[in-house]
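1. pasting the structure only:
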């Protein structure tokens, strides 16, 4: 009847009043604000090993949405606030915050973890603050140096910069047949180099029969890699390596001796640098090679060094170059 009364010359000229009455099912803003305040009360930690820039933060691994809601219920009873249902709590958590309830897949820095735990418990002192600030400063410094070297390597043919890292042990046998697995299982090792200038990767592979995972094997691979780079690049004058600070593999006298030997062998090379990332923040481009290998290995029924590791090729935009190593003539 209202529409008919407001009709002139066949056209409705009244005011549409639909949707102006507040819904009785809407959660009041004051209650939603209390939920937001409760979510913000939980300590969050940034992911250290996310390769791409991300604003996602992570809650403690012992939390879950149900546990958070249970704590919210207790707080409402204590503060005598209106209790909202869990679906409202979940909606606000999922739509208004970029939070994750699981622990990041990448490893966390022990120094940062201890710092955040002490901060949450209110046990921080001046020494902890000073150590954390120095730790963060060193992290940013190493990242900045790598970025500068990367940009230089893209334009300067006489300069090569690479990151290298040893992958987790790869078992040769991928078969789920018990007898076959136990009789043919043999550990294989992969040291990956990633050239920051051209984005190409090189993998040095060997099994436990030909070597272990110590500094001698790492130094031998570095020596072979320098020889390979020098052979292909006639303009090479300076080469820089980035790695983590593992003392048993990278940061020791044997690796330094291998680099010194390569320096004396190649007269065209004027400088060989070995720079280290800050402890706990050694994420690097070489890790992307390991991720590609792990993904390919899931679809591989047989993994053997003699067949050339087919899962190492074709997984990146630029195919990986893999080398099977025997260290008898190098160690």
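-> Structure received. As the structure is a prediction and not an experimental result, all values here were calculated from the model.
2. Please count neighbours and contacts with C-alpha atoms only from this point.
-> OK.
3. Would you mind measuring from residue 130 to residue 199?
-> Between residue 130 and residue 199 the distance is 37 Å, computed by C-alpha to C-alpha, to the nearest Å.
4. okay, those two: which has more neighbours?
-> residue 199 (13 against 10; other C-alpha atoms under 10 Å).
5. tell me the contacts of that one?
-> Residues counted as contacts of residue 199 (C-alpha atoms under 8 Å, 6 or more residues apart in numbering) are residue 318.
6. Residue 223 versus that one, what's the distance?
-> 20 Å.
7. Residue 313 too?
-> Residue 313 is 23 Å from residue 223, where distance means C-alpha to C-alpha.
8. And those two? Which one has more around it.
-> More crowded of residue 313 and residue 223, by other C-alpha under 10 Å: residue 223, with 20 against 17.
9. Can you tell me the element that one falls in?
-> helix 215-232 (DSSP states H and E).
10. So for that helix, what gets flagged as buried?
-> By neighbour count on 16 or more other C-alpha atoms under 10 Å, the buried set for helix 215-232 is 215-226, 230.
11. Use this one as the comparison:
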């Protein structure tokens, strides 16, 4: 019978709640003549229904979707009917893994001491130059710079490795070189055979989730005063970590700098990063000038 089947299309609750919030934001007035007889409210007469609809569409366009949203979580939230039921089991497992991953990181942070270091590393978004409001910059070829950060949890120490694309890319060689340099400096400063290091990162295969990086870890354990190196990968779509705070501070500093003038070359970014942190000391920057300073990670010997 008409209307009795169970295949009706349903609007997602998030969409409904968004519409309700928009309606609640519309200016309303009480009835001038019948306020004693009714509690109804009326839309102010200065807006027609067409104008209200245009306001709603404009409001939807202004809400930018964060770039780091999880595709599986979004798929589940936007799915309807049978498709949502099919994704339910996978979604529940995904949420459980996310919580376990965060719990694991929290437990590791509680173990931190002088010879037990927990750190996360990640590449910041590409930093192009020249950059500014000058219209001619739009037609200029951009030179992209890269800022690789290693953030030690609890202590908040952040080390930045900065280079541009003329000197290196964003592959295993560049990432492996930066991490190895960090391990060398850490092993030298701690100076104990009992040093253990745990890294957290996202799941980028071209950068750190590959055999070349793990070969570099084996080399570091064999050659340096390091007892063990453990690398743990955060769950896909939920890779937010302490390093994001450093990236956010740097991005805000870049925006402040752009208000006073353009960024012409990569060295401008170095100055910005050095002065970005206003409290707790500055970011330490390693500025790599020559491509030959990046190691061929796949050729690093593994034996002592």
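-> Received it, and whenever you're ready, just let me know what you need. Keep in mind the model is a prediction, meaning the values are calculated, not measured.
12. TM-score for this pair?
-> Here the TM-score for the pair of chains, by TM-score structural alignment, normalised by the length of structure 2, is 0.72; 250 aligned residues with a C-alpha RMSD of 3.1 Å.
13. From the buried residues of helix 215-232 of structure 1, pick the one nearest residue 96 of structure 1.
-> residue 218 (47.5 Å; C-alpha to C-alpha).
14. List the contacts of the closest one.
-> 191, 249-250, 255.
15. corresponding residue for it in structure 2?
-> Residue 218 of structure 1 maps onto residue 175 in structure 2, with residues paired by TM-score structural alignment.
16. What of residue 238 of structure 1?
-> Per TM-score structural alignment, residue 238 of structure 1 is aligned with residue 196.
17. hang on, its match packs against residue 225?
-> No: using C-alpha atoms under 8 Å as the test, residue 196 of structure 2 is too far from residue 225 to be in contact (9.5 Å).
18. The top helix by length along structure 2 - contacts with which helices or strands?
-> Using DSSP state H, we find that the single longest helix of structure 2 is helix 81-110. Packed against helix 81-110 of structure 2 by the contact rule (3 or more C-alpha pairs under 8 Å, 6 or more residues apart in numbering; DSSP states H and E) you find helix 71-78.
19. which ones are touching residue 123 of structure 2?
-> Counting by C-alpha under 8 Å, 6+ apart, residue 123 of structure 2 has contacts 146-149.
20. All the strands of structure 2, in order from the start?
-> 28-30, 41-43, 116-123, 127-129, 143-152, 158-164, 196-201, 228-233, 284-287 (DSSP state E).
21. Any idea which of those strands gets closest to residue 83 of structure 2?
-> Closest among the strands of structure 2, using C-alpha to C-alpha: strand 228-233, at 29.0 Å.
22. sorry, back to before: show me the two of the contacts of residue 123 of structure 2 that sit farthest apart.
-> 146 and 149 (9.8 Å).
23. Please enumerate the shared neighbours of the two.
-> With C-alpha under 8 Å, 6+ apart as the test, residue 146 of structure 2 and residue 149 both reach 123-124, 161.
24. Now distance to residue 288 of structure 2 too, for those, in CSV please.
-> Formatted as CSV, those follow (distance: C-alpha to C-alpha, whole Å):
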residue, distance to residue 288 of structure 2
123, 15
124, 16
161, 7
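25. dump the residue contacts of whatever residue of structure 2 lines up with residue 142 of structure 1.
-> Taking TM-score structural alignment, residue 142 of structure 1 has residue 101 as its aligned residue in structure 2. Listed by C-alpha under 8 Å, 6+ apart, the contact set of residue 101 of structure 2 reads 234-235.
26. Next one: residue 101 of structure 2 from residue 197 of structure 2, what distance?
-> For residue 101 of structure 2, the distance to residue 197 of structure 2 - C-alpha to C-alpha - is 17 Å.
27. Residue 2 of structure 1 and residue 12 of structure 1: what is the separation?
-> 10 Å.
28. try residue 154 of structure 1
-> The value you get for residue 154 of structure 1 to residue 12 of structure 1, if C-alpha to C-alpha is used, is 69 Å.
29. got it, and residue 120 of structure 1?
-> With C-alpha to C-alpha as the criterion, residue 120 of structure 1 and residue 12 of structure 1 are 62 Å apart.
30. can you check residue 69 of structure 1 too?
-> Distance from residue 69 of structure 1 to residue 12 of structure 1, by C-alpha to C-alpha: 49 Å.
31. Looking at those two, which is more packed in?
-> Shown here are residue 69 of structure 1 and residue 12; by other C-alpha under 10 Å, residue 69 has more neighbours (20 against 14).
32. Contact partners for that one?
-> Contact analysis of residue 69 of structure 1 by C-alpha under 8 Å, 6+ apart lists 86, 89.
33. one more time with 7 Å
-> Neighbour list for residue 69 of structure 1: residue 86 [criterion: C-alpha atoms under 7 Å, 6 or more residues apart in numbering].
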